[in-house]
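everything below, folded, please.
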Amino acid sequence: MYINRHIIWNVFFACLLLTLSFRGSAQQETSYIAGVDTNYIKTYPDQLPVRFFFSQKFTAIELGSSELVKNLRYRPNTTLNIGIGATYRMFTLNLAYGFPFMNQDKDKGETKYLDLQSHIYPRNWTIDFNGQLYKGYFLFPRGFANADPDKFYVRPDVGVSLFGITLYNMFNGARFSYKAGMVQTEWQQKSSGTFLIGGEIYGGSFSGDSALVPSMLKDQYSQKDVEKIRFFELGPGGGYAYTLVIKKHFFIMGSLTVNFDVGYSREYYPDKTKDQWSLRPNLLYRGVVGYNSRLWNLNLSLVGNQVAVRGASSTDLYYFRTGNLRLTLAKRVTPGPKLKKRLNVFGPNQ
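Okay, here's the model as predicted:
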């Protein structure tokens, strides 16, 4: 079975965080406000974090085959965006745009896409919605599968659709906060971690007008004649998340969950189809490093996942990798009475 090196590093990182979480601590008096241990987390339920950010989303595809050849890595030419946003209690709104002067990679072709990623963090839960529609990809690195070593192999006909929901319960939501790094509505003041248990459902497709494997590489990959694959997967999973706080203000947060999904896939050939049932592990990960204080939050974050799909052959592997890389500067402000009255329509803080 092929094991991607990124999986090894992610599992190692999760084990390291798990080890750190069991360090001894002195006895202290514990106080709770709305289910939060105030010795660990400072909440700002009536404040409005406003943010300025740079972000780049992606949905990349890899075709895996024999260990003797490297994966085919299809990547989209997505834009680097500048955005603004705000969060009040459970509601977040971000608006971003990729200005032409920041995106000049014309040699990678054009990608048209709609990428809807929503990540919601109630007190003891994480909820993730993914909806991606992409058209237009290139092969990485430059020159791979191309007669000209200075040009990318571009496939404007290749498209991806991916839809999924993940739901996880946190065992220690009173002392661990995703919100502190991801939406800046809280401040994690002491190191803490939590186990996670839940599940996911995913479905999607990957297709082109002709074979997905370039003709000059067709003898190296078992998917050489596949023009399209559709799949559906669901299953349970578990994981761990931990935030290391340094001198109260600096923090490193890492989170990893592993799902064991039962999946059904169908590969489409020019003259036939092949179906397959399988059991494959999928990954969902988050990482944030930054600075937090009473008013300001500066961080670099990455939220991503890997959905693994098996084709008709044991070597026919397809990896759907999505993510959102973001650099954020946020400030918490207190809304005025009139604005606060209007914002209360979004419900209580959780």
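
please make it C-alpha for all contacts and neighbour counts, starting now.
OK.

which of the residues in the lengthiest helix in the chain are buried?
Longest helix in the chain by number of residues (criterion: DSSP state H): helix 5-21. The neighbour-count check on helix 5-21 (16 or more other CA atoms under 10 Å) flags 10-11, 14-15, 17-18, 20-21 as buried.

and for comparison, fold this next one:
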Amino acid sequence: MIKRLILFLLFIFPLSLFAQNEGNGHSIADSLKTEKRPNGLIRAFNYLFNPNDIDTTYIGPNRYNYALMLDHFTNYEYYAVGSSVPEAQRLRFSPNPRNKIGPYFGWRWIFLGWSIDTDGLYGKQKGKRKGTEFDLSLYSAKLGVDVFYRRTGNDYKIHKVSGFDNISTDYSESFDGLTVDMKGLNLFYVVNYRRFSYPAAFSQSTNQRRSAGSMIAGFSISMHDLNFDYTRLPQAIQENMNEDMKVEHIKYTNISLSFGYAYNWVFARNWLACLSLTPAVAYKTSHIEKIETETNNWYKNFNVDFLLRAGVVYNNSKYFAGASFVGRSYDYYRDNFSMNNGFGTLQVYAGFNFYLKKQYRRKK
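So this is what the prediction gives:
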């Protein structure tokens, strides 16, 4: 896991060096005391991450260098396996929500911190293998980057059953036969970056002064690796489930192009609500290993996925507090086999900024 985190950081950190705050007209290239004009790569990064044509009547820059924040995360996820041959059946699995809390220190647009699993403090995870996750998001005026990695634990429950005779749809029972590894990258471009700010809603690095919206275009790639031991299901389900649902290993890659809309609503002084929905047309290629008596299959098809972002924040430039939710869903459908999974993170936070930037200090 540590190696994966290092690879993610090595990939994303060079990009983040150019992701200056909106409204700041100075780039890294300006600080390089050289007579030569910046090369094409630096000019390209400055154009994408550090635009100097922000409309300050709509977006106010962050006036401080540093921030301290207390953050609480609640993570949700679900997986569903189904088949329509010979009759429609579906099993849905999900663990209890996981909660983490911790302090974070921020420098301009970077937040570093440490969080602990609150369930572990009370012994709720005793005897269960904990999941692992890593999320990194960077939002500049024009571009956004989300990098994520998740490995589930073994504390799933069967939360919903359909298509099985004599089994109630709200049937619930613990299930330790599902483990999932998932990693991916999301990139998106903000069309109306001059007047609409994602960082104002999700990283508190700018202030949205007037309501504004923007079209959002994006690209995403993710890789999913699921191990499903159906023999650990209750006997009543095993005996009646469709043969196409008896899979052992599902590995698929999801590549998608998305286009949606986001809106920042300034409903009161220093208050902001944001809602963003970006549907995506996704191409999926899958390798499915069935039980030993069956052959393995390769599937390729197109489906529609969704990415939802929502947030409410109060930010008077000095102090800030708010809540945000980011959710993703992935759907895979064929006549004989279907799989759906989704996960989301609810974040509640409060903090303050300090140490004014030089250009905002009062001259004595």
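
and the TM-score between them?
Overlay of the two chains. TM-score (TM-score structural alignment, normalised by the length of the first structure): 0.76; 304 aligned residues with a CA RMSD of 3.3 Å.

same list (the buried residues of helix 5-21 of the first structure) but as CSV, adding distance to D209 of the first structure.
CSV is the format used below for the buried residues of helix 5-21 of the first structure (distance: CA to CA, whole Å):
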residue, distance to D209 of the first structure
N10, 35
V11, 37
A14, 40
C15, 43
L17, 45
L18, 46
L20, 50
S21, 50
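
going along the chain from the longest helix of the first structure, find the next helix or strand for me.
Later in the chain than helix 5-21 of the first structure, the nearest helix or strand by DSSP states H and E is strand 32-33.

what residues does that next one touch?
Strand 32-33 of the first structure has contacts (CA atoms under 8 Å, 6 or more residues apart in numbering) with T38.

and it, how far from the chain's centre?
What separates the centre of strand 32-33 of the first structure from the centre of its chain is 31 Å, taken as CA atoms, centre = their mean, to the nearest Å.

and of the buried residues of helix 5-21 of the first structure, the nearest to N259 of the first structure?
Each of those was checked against N259 of the first structure using CA to CA; the closest is V11, at 12.7 Å.

residue in the second structure matching that closest one?
Counting by TM-score structural alignment, V11 of the first structure lines up with no residue in the second structure.

what about the closest residue to V11 of the first structure other than its chain neighbours, how many residues nearby?
Once flanking residues are discounted, V11 of the first structure sits nearest to L256: 7.5 Å by CA to CA, 6 or more residues apart in numbering. Using other CA atoms under 10 Å, L256 of the first structure is surrounded by 24 other residues.

which residue in the second structure aligns with L256 of the first structure?
Using TM-score structural alignment, L256 of the first structure pairs with L277 in the second structure.

hmm, E133 of the second structure is touching D117, no?
No - in this structure, E133 of the second structure is not within contact of D117 by CA atoms under 8 Å, at 11.7 Å.

in the first structure, what range does the helix or strand N46 of the second structure falls within match?
Using DSSP H and E, N46 of the second structure sits within helix 40-49. With TM-score structural alignment applied, helix 40-49 of the second structure matches no range in the first structure.

can you give me the buried ones in that helix?
45-46, 48-49.

do the same with stretch 327-345 of the second structure
Within stretch 327-345 of the second structure, the residues that count as buried by 16+ other CA under 10 Å are 327-332, 336-345.

hmm, which two among these are most spread apart?
Counting by CA to CA, the most remote pair of those is N336 and T345, 31.5 Å apart.

what about the helices in the stretch 201-350 of the second structure?
Under the criterion DSSP state H, counting those that start in this stretch, the stretch 201-350 of the second structure carries helices at the ranges 235-238.

quick one: contacts for L256 of the first structure?
Neighbouring residues of L256 of the first structure by CA under 8 Å, 6+ apart: 10-11, 14, 239-241, 283-286.

counting neighbours, which of these comes out on top?
Ranked by the number of neighbours (other CA under 10 Å), the contacts of L256 of the first structure place A241 first, at 27 neighbours.

what is the aligned counterpart of that one in the second structure?
Residue correspondence to the second structure (TM-score structural alignment): A241 of the first structure is matched to A262.

nearest residue to that match other than its sequence neighbours?
Closest residue to A262 of the second structure apart from its sequence neighbours, by CA to CA, 6+ apart: S276 at 4.0 Å.

in the stretch 51-200 of the second structure, which spans are strands?
For the stretch 51-200 of the second structure, the strands defined by DSSP state E, counting those that start in this stretch occupy 59-61, 64-83, 89-94, 98-107, 110-113, 116-117, 132-139, 143-151, 156-162, 173-175, 178-190.

I'd like to know how far the residue nearest the centre of the first structure sits from F58 of the first structure.
Centrality entry for the first structure: nearest residue to the mean C-alpha point is G304, 1.8 Å, by CA atoms, centre = their mean. Look at G304 of the first structure and F58 of the first structure: by CA to CA, to the nearest Å, they are 9 Å apart.
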